[in-house]
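Visitor: only geometry, no sequence info:
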């Protein structure tokens, strides 16, 4: 992902007000070269998360809400973005208001994703999940492409006019 400055990140948000975008706590020290999208949890408000994704030569930012963490560590679930399996407590339901009129009317969309939004790091093996992973025959490039497609589809659904 191309490096973005604070102004570009704040201007990218499509499902929150300018005031909300201005108050976003931005991440520090992003390893841009190994990230396919920028995702982070707000350290000042753990129930808030943000996703900034390259799209059609620009970037789209989404403000998300994180559901409370599950308490069970004995079960596992798979991230909808990177297909990494985690303990259920390490997968979070993230919901975002739809863009435009639908969002102003209260319509949201959600998906289950790595709680730390570090999907790029899991796909590249920079981070290791705590549970065994299914064996995959896809190459790294294929896994990255699959993740990018999954993220793009989620963003597209948020942007769909309803």
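Guide: Structure's in. What do you need? Since the structure is predicted, the reported quantities are computational estimates derived from the model, not experimental observations.

Visitor: for the rest of this, base every contact and every neighbour count on C-alpha atoms.
Guide: Fine.

Visitor: and stretch 23-43, what's buried?
Guide: Under the neighbour-count criterion of 16 or more other C-alpha atoms under 10 Å, stretch 23-43 has 24-26, 35-41 buried.

Visitor: please compare the first structure with the one that follows:
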């Protein structure tokens, strides 16, 4: 992914108002992110733990999506798998994230959801740049490039649902 400026990030959101996009928390130190290892920019809002955001280049333009995290179940010790990158995590490492649909369906309250890495670091897990706490990556016969393609394909399918 190419590096992004705050202005580009804020103007990319498709499922919130311009006012909401202007107020959301953008990662600090954008110039220090590992842009070459990112397929999308994903982050959690430190001031609102139930919110996350992702920005991806899609069909030649940036698409930003606001996400809500479902409330975590307490005391659960099960492992979960991210639907984007197929990384497994212990309890809390994968969350159901929902996004309000774009346009009129979103204004009517319609949303779509997907289980994702809670820290939205899928790109780094796939490349082996980050290891999940207490979790693991499935040993696969696919190359890293094929795993990246699968992850971006899964993200693209999720984004398609925002417009359906």
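Guide: Structure's in. What do you need? Note that the structure is predicted; figures quoted are calculated from it, not measured.

Visitor: turn the buried residues of stretch 23-43 of the first structure into TSV, columns for distance to residue 154 of the first structure and secondary structure.
Guide: Shown next, in TSV, are the buried residues of stretch 23-43 of the first structure (distance: C-alpha to C-alpha, whole Å; DSSP: H, G, I helix; E, B strand; the rest coil):
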residue	distance to residue 154 of the first structure	secondary structure
24	21	coil
25	23	coil
26	22	coil
35	17	coil
36	14	coil
37	13	coil
38	14	strand
39	13	strand
40	16	strand
41	18	strand
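
Visitor: any chance you could map the helices in the second structure?
Guide: Assigned by DSSP state H, the helices in the second structure fall at 6-11, 18-23, 104-107, 122-126, 144-163.

Visitor: go through these and pick out the most buried.
Guide: Of all the helices of the second structure, helix 122-126 has the most neighbours on average by mean count of other C-alpha atoms under 10 Å, namely a mean of 22.

Visitor: for residue 156 of the first structure, state which of the buried residues of stretch 23-43 of the first structure is nearest.
Guide: Ranked by distance to residue 156 of the first structure (C-alpha to C-alpha), these are led by residue 37 at 14.4 Å.

Visitor: so what corresponds to that closest one in the second structure?
Guide: Counting by TM-score structural alignment, residue 37 of the first structure lines up with residue 40 in the second structure.

Visitor: quick one: that match and residue 4 touch, right?
Guide: No - contact criterion C-alpha atoms under 8 Å: residue 40 of the second structure and residue 4 do not qualify, at 10.7 Å.
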